[in-house]
Every structure is written in C-alpha cells, then in structure tokens.
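> Sequence first, then the predicted structure, then my questions.
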Amino acid sequence: MTIETLLLFAGALLVLFVTPGPGIAAMIARTLDTGPWHAALYGSGILLGDMFWFTLAVTGLSTVAQQLGPFWLVAKIVGASYLAWMAFKAFWSAWTGARPKPVFKAGSKRGWIATFFAGVAMPLSNPKPIVFYLTLVPAFIPIEAITPVSYVLMLLIMVVMAVPTAGFYIAAAHRARTWLSTPAVRRGADILTGLVMTGIALLLLFR
C-alpha cells in the first residue's frame, strides 16, 4: 500500500464525510435536541457502521453483503424508527411550545446506548456509504494489496477524517442553540427538524 493510495483514500473519505447527508442531518438535529455529547456519540455509531462496510469490502465479502436482505431490513427499521421518534418530538415541541419529556433520563445508560446504536443503524441502512465502500473503494484501491497493517492505517484515517468533520457540524449546531432558544425561532426550527427527520426516515425505508 503506497502513500499515494492512502492519500487517495483520505481524499475520498473527506468528500464522503463533508458532503451533507442523512447522517449529518441527524447529528445536527441530535445536537439541537439533546446537546453535543449525544450528537458525538451518535456520530461515533455512524463511524462504526462505516467501518463495518469498509471491512466487508476489504475482506472480499461484498458479494455476501448483497444477500443480507433481512439484516438490512432490520437496520432500516431501527434507524427509521429512531428518526421518526425524533421527528415526533420536534413536531410536538412546535405544537405545544414546550419541550417534551425525554425517552430516557438525562445521563442514563439506556439513553446513551440507544443513541449509539441508532447511530450504528444509520450507515447500515443508508445507500451512500454502502455504495461508497462496497463499490467505489474496490474500484480505485487494490483490495488485494491491503495488508493487516494498511487496514489498521486506513481505519485510523477514517477516524482522523471523521472526527473533525463531524465536530465542525456539531459545534456549529451547538453555537446556534442559544439563538434557537427564542420561542418563534425555536418553533420554526422544530418544524424544520421534524420535516428533515421525517424525510430521512422515509429515505431509509424506501431506498
């Protein structure tokens, strides 16, 4: 594995991670709803899901992945259900003008675990990373040349590229929370968030 290949991989990942998609939209909504730490945990789940698809591509199991229809269906239902619940909370907030009660108590282990696994479900049912890792990566990276050492290096590159890009979106959304706290702006933001989350949930289910 050459340095040029690793740089090519890093550049491709940068495009994948920076381009707005369902994962970024969900992280932003999560930041506005429960704060940056939950959003960061959600993002770490997304990264783990990305690593899953990358590992399938590296180990040559992409053909097997095409047969995982029931698994994909479960992932789609889990991810879409979580996003649908977030959409419902946002619409409820816009309708009543009050923040709805959280599903889990603040700081509870169940709340953190649910957030993490909802993040994992996002790339498992999102066509964007599936196409990227199982189709595009093998097309421009010699999979047979990936050794255990280069595989670990590529995983580290994924972390290095994902953390600052996700951090940028989360930090920007967090800075906007004060402005969004005013009633009129908050109501409009809740409606917009609910519409975005509903759209993403439908996208995951029907694509």
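Here it is on my side, so go on.
> Only C-alpha atoms from now on, for both contacts and neighbour counts.
OK.
> Please spell out which residues along stretch 157-175 are buried.
Within stretch 157-175, the residues scored as buried using 16 or more other Cα atoms under 10 Å are 157-158, 161-162, 165-167, 169-171, 173-174.
> where does residue 56 sit relative to residue 65, distance-wise?
For residue 56, the distance to residue 65 (Cα to Cα, to the nearest Å) stands at 8 Å.
> what's the one helix or strand residue 84 maps to packed up against?
Secondary structure assigned from DSSP states H and E places residue 84 in helix 69-96. Other elements packing on helix 69-96 under the criterion 3 or more Cα pairs under 8 Å, 6 or more residues apart in numbering; DSSP states H and E are helix 109-124, helix 183-206.
> Mean neighbour count and distance to residue 142 for those helices - can I get that in a markdown table?
Formatted as a markdown table, those follow (neighbours: other Cα atoms under 10 Å; distance: least, Cα to Cα, whole Å):
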| stretch | mean neighbour count | distance to residue 142 |
| --- | --- | --- |
| helix 109-124 | 21 | 23 |
| helix 183-206 | 19 | 30 |
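> adding another structure so you can compare the two:
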Amino acid sequence: MSATLFSFLFAITILTLTPGFDTALVLRTAIAQGWQRAWATALGVTLGCLLWGIAVGLGLGALLMASEIAYNLLKWIGAGWLLYLGIKLLLKPRQQSVETAEQPAQPQGYLACFSRGLMGNLLNPKIGVFYVTFLPQFIPAGASVALWCTLMALTHMLLGLFWNAVLIGGSHYFAGYLRKPTVLKGMDRLTGCVFIGFAAKLALSRR
C-alpha cells in the first residue's frame, strides 16, 4: 500500500509541475490582473481536476474511452474555447495591469477568472482519459473506486494549489518589470499564441 501511494504521489507531482495551459493561464493572470484574480483562476483550474476525478469514479470518464463521438465532441468544444481565448489575447492585449490602471475599461471579475480556469480544464477530454487510465492503477483491490478516485483527485487539487501558490508568489518579485505596457502587451500576445498552440494540439490529439 505504501509503495503504491508513493508511486501515485511521485507521478502526480511530476504531472503538476509539468508546464501546460493551466500554468500559462495562472501566470498570465497573476502578472496582468494581480494575485487575487490569479488565485481565483487557480482555484477554477484545480477544481476542474477534482470534478474530473469524481466523474471518473462514478464511471462517467469511461464514456470518453468507449464513445468516439463523446470524446470528439468534448475535444472540439475544448479546442474552440482555447482558440477563442488565444485569439482574444492576440487581438486585444492589455496595455496596463488591473492594479496600475487608473480607469480600467472592463475589469475582469473573480467569477470570470474562476470560470475561465474551470472551463479550460473541464473542456479538455484528455484529462478525463488520463484519469480513467491513470487512477485505477493505484486503487487497492476491493476498495471503493468512487472514493479512491475522489481522494486521489483531491490530492492532485491540493498539490496544484500549492504549486500555483509558488507560481503566484514568485511572480510578485518580477511583476514590476512585466507590468510595463510594452512588456504586458507582448506577453499577452505570446500567451495568446501559446493558447492557440494548445488548441491545435488538442484538436489534433487522439485518445
């Protein structure tokens, strides 16, 4: 049991530390909109992992493995969402951060930041497929699948929150430079390209 749990913790830690869409989203939000909105985004991202774990535990994740139509539908919706975010950043990059702007035109609310992180995770079917193939390996024989999947996803969520705390805290030290209008504008466009790249990668992916 202890060896199994250690293996799970090691694997899920590597997964958490691997840069991806969620890392880019949280960092960009921290620098452009401040640490509070970044935390709202991080909470949405990590809650998405927990919801995927619960879904897999209840057997819903297996649908993505069994149904090509269900997988492709969610895949294209997710790719479209990432593409929308990327194009929006390319066409309308921020000129100044929320914290330094004297009169922000449309300050983004915490709910919007939370929803963006949550939807970016929930609309990625690869996470569901990963969970449905990854988590069962660490469930003891005869144990409750729903309970263990939920607990493992909760562990993933807590690790994600800890790692996001490191990212958000670290961004504080170089945020002053990165909040310069020209740097912020270029960073938004670079992040937009990253999001479009993730959209293409998801659209071209297979189970």
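Done, it's in. Everything numeric here is computed off the predicted structure, so don't read it as measured data.
> Let me see the TM-score of these two.
After superposition, the two chains reach a TM-score of 0.74 (TM-score structural alignment, normalised by the length of the first structure), with 196 aligned residues with a Cα RMSD of 3.2 Å.
> follow-up on the earlier one: check the offset of the helix holding residue 84 of the first structure from the chain's centre.
Remark: helix 69-96 of the first structure is offset 13 Å from the chain centroid, using Cα atoms, centre = their mean, to the nearest Å.
> With stretch 150-168 of the first structure instead?
How far stretch 150-168 of the first structure lies from its chain's middle: 14 Å, per Cα atoms, centre = their mean.
> Against the second structure, what's the mean shift for it, could you check?
Superposed on the second structure, stretch 150-168 of the first structure shows a mean distance of 2.5 Å to its aligned residues (mean Cα distance after the TM-score superposition for the first structure).
> List the buried residues for stretch 1-19 of the second structure?
Buried residues in stretch 1-19 of the second structure, counted by 16+ other Cα under 10 Å: 8-9, 12-13, 16.
> Let me fix that, I meant to ask about stretch 122-141 of the first structure.
Across stretch 122-141 of the first structure, burial judged by 16+ other Cα under 10 Å covers 122-126, 129-130, 132-134, 137-138, 141.
> now swap in stretch 79-88 of the second structure and tell me
79-87.
> What is the nearest of those residues to residue 112 of the second structure?
residue 85 (12.5 Å; Cα to Cα).
> which residue lines up with the closest one in the first structure?
Structural alignment (TM-score structural alignment) places residue 85 of the second structure against residue 82 in the first structure.
> what's near enough to touch its match?
Residues near residue 82 of the first structure by Cα atoms under 8 Å, 6 or more residues apart in numbering: residue 118.
> Find the nearest non-adjacent residue to the residue most central in space within the first structure, please.
Nearest residue to the geometric centre of the first structure (Cα atoms, centre = their mean): residue 23, 3.2 Å. Distance criterion Cα to Cα, 6 or more residues apart in numbering; nearest residue to residue 23 of the first structure, sequence neighbours excluded, is residue 122 at 6.6 Å.
> State the distance from that neighbour to residue 5 of the first structure.
Distance, residue 122 of the first structure to residue 5 of the first structure, using Cα to Cα: 28 Å.
> next one: residue 194 of the first structure
Distance from residue 194 of the first structure to residue 5 of the first structure, counting by Cα to Cα: 41 Å.
> same deal with residue 34 of the first structure?
Separation of residue 34 of the first structure from residue 5 of the first structure (Cα to Cα): 39 Å.
> Residue 82 of the first structure too?
As judged by Cα to Cα, residue 82 of the first structure and residue 5 of the first structure stand 37 Å apart.
> try residue 33 of the first structure
39 Å.
> before we move on, what about residue 198 of the first structure?
Going from residue 198 of the first structure to residue 5 of the first structure by Cα to Cα gives 38 Å.
> and what of residue 40 of the first structure?
Counting by Cα to Cα, the gap from residue 40 of the first structure to residue 5 of the first structure is 29 Å.
> do the same with residue 184 of the first structure
Residue 184 of the first structure is 50 Å from residue 5 of the first structure, by Cα to Cα.
> Equivalent analysis for residue 45 of the first structure, please.
The gap separating residue 45 of the first structure from residue 5 of the first structure is 26 Å, by Cα to Cα.
> Also residue 154 of the first structure?
Counting by Cα to Cα, the separation of residue 154 of the first structure from residue 5 of the first structure is 10 Å.
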